[in-house]
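>>> I need the structure of the sequence given here:
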Amino acid sequence: MRAGRQSPRFHDVGMANIRWTVIVQAGWIVVAFVPLSITAVFAAFGVLGALELVLPVLAQRSAGGTPWHPHHVAERYGLFAIITLGEGVLGTVASSGDLLGGGDGTRWTWNAIAVVIAGVGLTFGMWWTYFMTPFGDILVHRRGRGYLFGYGHIPVFIGIAGAGAGLHVAGLYMEHHAKISGTAVVLGLALPVGLYLLMVYLLHRLLLEVLGTR
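Next up is the predicted model:
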């Protein structure tokens, strides 16, 4: 509202952001306080969740958009990726904690050593893979692909967080606390890592292809 009031050039986009935000928030309030059937609740969650995701597009494109700095945006997403990768470290710590022998946590077992090496190695490997692509430099030349870059990171973050959870599950399995099969444990880690690698590859390829780079 302040930007819309003080900048005539961006008044319309400021008001559009306010308008769509109020509409979506009013919808959440209705879901929270109005008795609805379970079917209506799930339908409302789907519609409102979709509106939350497309709100930037609706507000920005309907009113001409606002300026943004490619390197700053790439840095924000990169920092978010680093924060999410912290889940991998936490998953490794949680996995190895009960695998320490001796009861006082001073004697390492081979299982604990394997979990730490694999978990930390996987986390840093994912970090290295992400930052191989200079997203900021690419966005400088293809600002029109900003939404592809932004929305494409949603499954990237899902994959990173899922990998951290998968490491925790692996630790529980090795501690004999999990009641699932070894195949399920492997898939619980392999699938989110696969999703992450696939999305990083697709972002890299699509952003470079639109630049004509092969």
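>>> contacts and neighbour counts: CA atoms only from here.
OK.
>>> what about the residue of the chain positioned farthest from its centre, distance to Leu122?
The centre of the chain is farthest from one residue, Gly102, which by Cα atoms, centre = their mean lies 38.0 Å away. According to Cα to Cα, to the nearest Å, Gly102 stands 27 Å off from Leu122.
>>> Ala81 too?
14 Å.
>>> again, but for Thr183
Applying Cα to Cα to Thr183 and Leu122 gives a distance of 19 Å.
>>> those two: who's more crowded?
Leu122 (20 against 8; other Cα atoms under 10 Å).
>>> the more buried one: what's it in contact with?
By Cα atoms under 8 Å, 6 or more residues apart in numbering, the contact list for Leu122 is empty.
>>> so it, which state does it fall into?
Put simply, Leu122 is helix when judged by DSSP: H, G, I helix; E, B strand; the rest coil.
>>> list the contacts of the closest residue to Gly194 other than its chain neighbours.
Distance criterion Cα to Cα, 6 or more residues apart in numbering; nearest residue to Gly194, sequence neighbours excluded, is Gly159 at 7.6 Å. By Cα under 8 Å, 6+ apart, Gly159 lies in contact with Pro192, Val193, Gly194, Leu195, Tyr196.
>>> at 7 Å what do you get?
Pro192, Val193, Leu195, Tyr196 (Cα atoms under 7 Å, 6 or more residues apart in numbering).
>>> just the closest of these to Pro134, please.
Using Cα to Cα, Tyr196 comes nearest to Pro134 of these, at 17.2 Å.
>>> quick one: which of the contacts of Gly159 is most hemmed in?
Counting by other Cα under 10 Å, top hit in these: Tyr196 with 26 neighbours.
>>> and the residue nearest in space to the middle of the chain, how close does it get to Thr39?
Residue closest to the mean C-alpha point of the chain, counted by Cα atoms, centre = their mean, is Phe157 at 2.1 Å. To Thr39, Phe157 is 29 Å away according to Cα to Cα.
>>> now do the helices in this protein.
2-6, 11-33, 38-62, 70-97, 110-131, 135-141, 146-174, 182-209 (DSSP state H).
>>> who's in contact with the first one?
By Cα under 7 Å, 6+ apart, the surrounding residues in contact with helix 2-6 are Phe10, His11, Asp12, Gly14, Met15.
>>> tell me which of the helices of the chain is the most buried.
helix 146-174 (a mean of 21; mean count of other Cα atoms under 10 Å).
>>> what angle separates it from helix 70-97?
10 degrees (axes from the mean of the first three to the mean of the last three Cα atoms, to 10 degrees).
>>> now do stretch 33-48: everything it contacts.
Val24, Gly27, Val31.
>>> and which of the residues you listed is nearest to Tyr201?
Taking these together and measuring to Tyr201 by Cα to Cα, the closest member is Val24, at 33.2 Å.
>>> let's see this one next to it:
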Amino acid sequence: MTTAPRRTWYRPMRSRSTTEAHRASTPLELFFDLCFVVAVAQAATLLEHDVAEHHFGHGLRSYAMVFFAIWWAWMNFTWFSSAYDTDDDIYRLTVLVAIVGALIIAAGVPRAFESQDFLVVTVGYSVMRFANVGQWIRAAVSDPAHRKAAIRYAVGTVVVQIGWWLLLLASGDAAYWTFLGLVIAELLIPMWAERTGMTPWHPGHIAERYGLFTLIVLGESVLAASLAFENGLGSGANADLIWLAAAGIIIVFAMWWIYFDRETRPQPKWAFVWSYGHYLIFSSAAAVGAGVVVNVVHHSGEAHISDTAAGYAVAIPVAIYALSVWVLHYVPHERGLLLLTPPIGVVLILIAPFVPASIQVIAGLFALQVAITVVLTRRASALSTSESYPQADPPA
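Here you go, the predicted model:
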């Protein structure tokens, strides 16, 4: 009879095997994700408020900026834990500190949206990033094979963090351009660090972690559809809201299906494209929920926007989501009609807000696109299988 090894307060942070069998998310990682639900919900809710009040530019800009902080902090923890999860007491405490940072970010989201005051968000972001710096320092001490990469991660993160604090002194257009420059600097840190030797992340583990976060952001759309049902059934069975809720559910089902229909793992050659491209998947998935809520308040007469604008509140994030999943999950592996169907569907979705019942039309178009994609994928898979294993000739 085997027993689990005793947990200790400290053990050397050795890199884990990239081929480790049955590698799954730990309870601590799941808890970490759960705490990000608050920040994602705050960002989506405030995006909905801005769009409903006809503040499109302000809402989209603020949402993109806040969501970057949420996504980038989550992503850096995820890739680090895939390579160096020692699960000792120090590691656990460091992750809990990072979770506190996520909650601080969530608390600062309203101020960031309403007055472009990013002080609280910056505090939370720094708490998370400096917790990550501490982890990289541990990795540098314990893992000589990847010491150069770990040091580069730690140094690069600290330098860019100084830039984020200096950003608080900027104002107007200079602040936005500085923000963009810092985003680019953040994205370049892993590229610079990994040039010394790729850290040993686990492809299957990373794919599972990204799938779990996709479920979290899809939860915003599920909640929005539930709100539409609640309002529709609570106001004398309002048929418009019930149909809107049904369309929202269909859109969420289609979003789930197209993402999880096939298992796609990041490959070393395209790891950065795959990883960074998920920013569009995550942010657009949460934004779909905000768009559905916009349409709920629009049907209730509380939103100061046109029918077309309300339609685009759903059409744009759905189109971004569909196009991003197509590029990351299908383009590298498929040929023929599968490379044409999704873009055509996206164009039709972006035209849908000009017709009546646009949300229902978007839901129908997206569901049809997913159905066609699934049929073509199954057909291509069956053809490939038959070519690989040809049937024997019948006996004479």
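>>> rewinding a little: adding distance to Arg145 of structure 1, write the contacts of stretch 33-48 of structure 1 out as a markdown table.
Shown next, in a markdown table, are these (distance: Cα to Cα, whole Å):
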| residue | distance to Arg145 of structure 1 |
| --- | --- |
| Val24 | 26 |
| Gly27 | 30 |
| Val31 | 34 |
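>>> ok, so of these, who is nearest Trp127 of structure 1?
Taking Cα to Cα as the measure, Val24 is the one of the contacts of stretch 33-48 of structure 1 closest to Trp127 of structure 1, at 34.7 Å.
>>> roughly how far does that closest one sit from Leu139 of structure 1?
As judged by Cα to Cα, Val24 of structure 1 and Leu139 of structure 1 stand 30 Å apart.
>>> same deal with Ser7 of structure 1?
26 Å.
>>> show me what Pro200 of structure 2 aligns to in structure 1.
Under the alignment (TM-score structural alignment), Pro200 of structure 2 maps onto Pro67 of structure 1.
>>> measure its match to Gly88 of structure 1 for me?
Distance from Pro67 of structure 1 to Gly88 of structure 1, by Cα to Cα: 34 Å.
>>> one more: Leu139 of structure 1?
According to Cα to Cα, Leu139 of structure 1 and Gly88 of structure 1 sit 28 Å apart.
>>> show me the contacts for the aligned partner of His153 of structure 1 in structure 2.
Using TM-score structural alignment, the equivalent of His153 of structure 1 in structure 2 is His278. Residues in contact with His278 of structure 2 (Cα under 7 Å, 6+ apart): none are found.
>>> returning to what we had before: which one of the contacts of stretch 33-48 of structure 1 is nearest to Gly144 of structure 1?
Within the contacts of stretch 33-48 of structure 1, the smallest distance to Gly144 of structure 1 is 26.0 Å, found for Val24 (Cα to Cα).
>>> which residues touch the closest one?
Val24 of structure 1 neighbours (Cα under 7 Å, 6+ apart): Leu48, Leu51.
>>> 8 Å instead?
Applying Cα under 8 Å, 6+ apart, the residues near Val24 of structure 1 are Leu48, Leu51, Glu52.
>>> what's the closest of the residues you listed to Thr109 of structure 1?
Of those, the one sitting nearest to Thr109 of structure 1 (Cα to Cα) turns out to be Glu52, at 47.0 Å.
>>> what do we get in structure 2 for the closest one?
So, by TM-score structural alignment, Glu52 of structure 1 is matched to Glu186.
>>> grab the nearest non-local neighbour of its match.
Distance criterion Cα to Cα, 6+ apart; nearest residue to Glu186 of structure 2, sequence neighbours excluded, is Val160 at 6.9 Å.
>>> aligned partner of the one you found in structure 1?
Aligned counterpart of Val160 of structure 2 in structure 1: Val24 (TM-score structural alignment).
>>> do you know how far its match is from Ile38 of structure 1?
20 Å.
>>> for Tyr173 of structure 1, same thing?
Separation of Tyr173 of structure 1 from Ile38 of structure 1 (Cα to Cα) stands at 35 Å.
>>> cool, Val186 of structure 1 as well?
From Val186 of structure 1 to Ile38 of structure 1 the distance is 34 Å (Cα to Cα).
>>> with Ala112 of structure 1 instead?
44 Å.
>>> which residue in structure 1 aligns with Ala245 of structure 2?
Counting by TM-score structural alignment, the partner of Ala245 of structure 2 is Val116.
>>> give me the neighbour count for Ser171 of structure 2.
11.
>>> likewise Arg335 of structure 2?
Residues near Arg335 of structure 2, counting by other Cα under 10 Å: 12.
>>> what's the spacing between it and Leu323 of structure 2?
Between Arg335 of structure 2 and Leu323 of structure 2 the computed distance is 16 Å (Cα to Cα).
>>> ok, Val40 of structure 2 next?
The value you get for Val40 of structure 2 to Leu323 of structure 2, if Cα to Cα is used, is 21 Å.
>>> likewise for Ile105 of structure 2?
With Cα to Cα as the criterion, Ile105 of structure 2 and Leu323 of structure 2 are 29 Å apart.
>>> got it, and Ile104 of structure 2?
Going from Ile104 of structure 2 to Leu323 of structure 2 by Cα to Cα gives 32 Å.
>>> same question for Ile250 of structure 2.
Computed as Cα to Cα, the Ile250 of structure 2 to Leu323 of structure 2 distance reads 18 Å.
>>> got the contact list for Ile83 of structure 1?
Ile83 of structure 1 neighbours (Cα under 8 Å, 6+ apart): none.
>>> which residue lines up with it in structure 2?
Per TM-score structural alignment, Ile83 of structure 1 is aligned with Ile216.
>>> before we move on, the earlier item: name the nearest of the contacts of stretch 33-48 of structure 1 relative to His204 of structure 1.
Taking Cα to Cα as the measure, His204 of structure 1 sits nearest to Val24 out of the contacts of stretch 33-48 of structure 1, at 32.7 Å.
>>> mind checking how far the closest one is from Arg61 of structure 1?
Separation of Val24 of structure 1 from Arg61 of structure 1 (Cα to Cα): 18 Å.
>>> now do Ala26 of structure 1
Taking Cα to Cα, one finds Ala26 of structure 1 at 22 Å from Arg61 of structure 1.
>>> equivalent analysis for Glu175 of structure 1, please.
For Glu175 of structure 1, the distance to Arg61 of structure 1 (Cα to Cα) stands at 53 Å.
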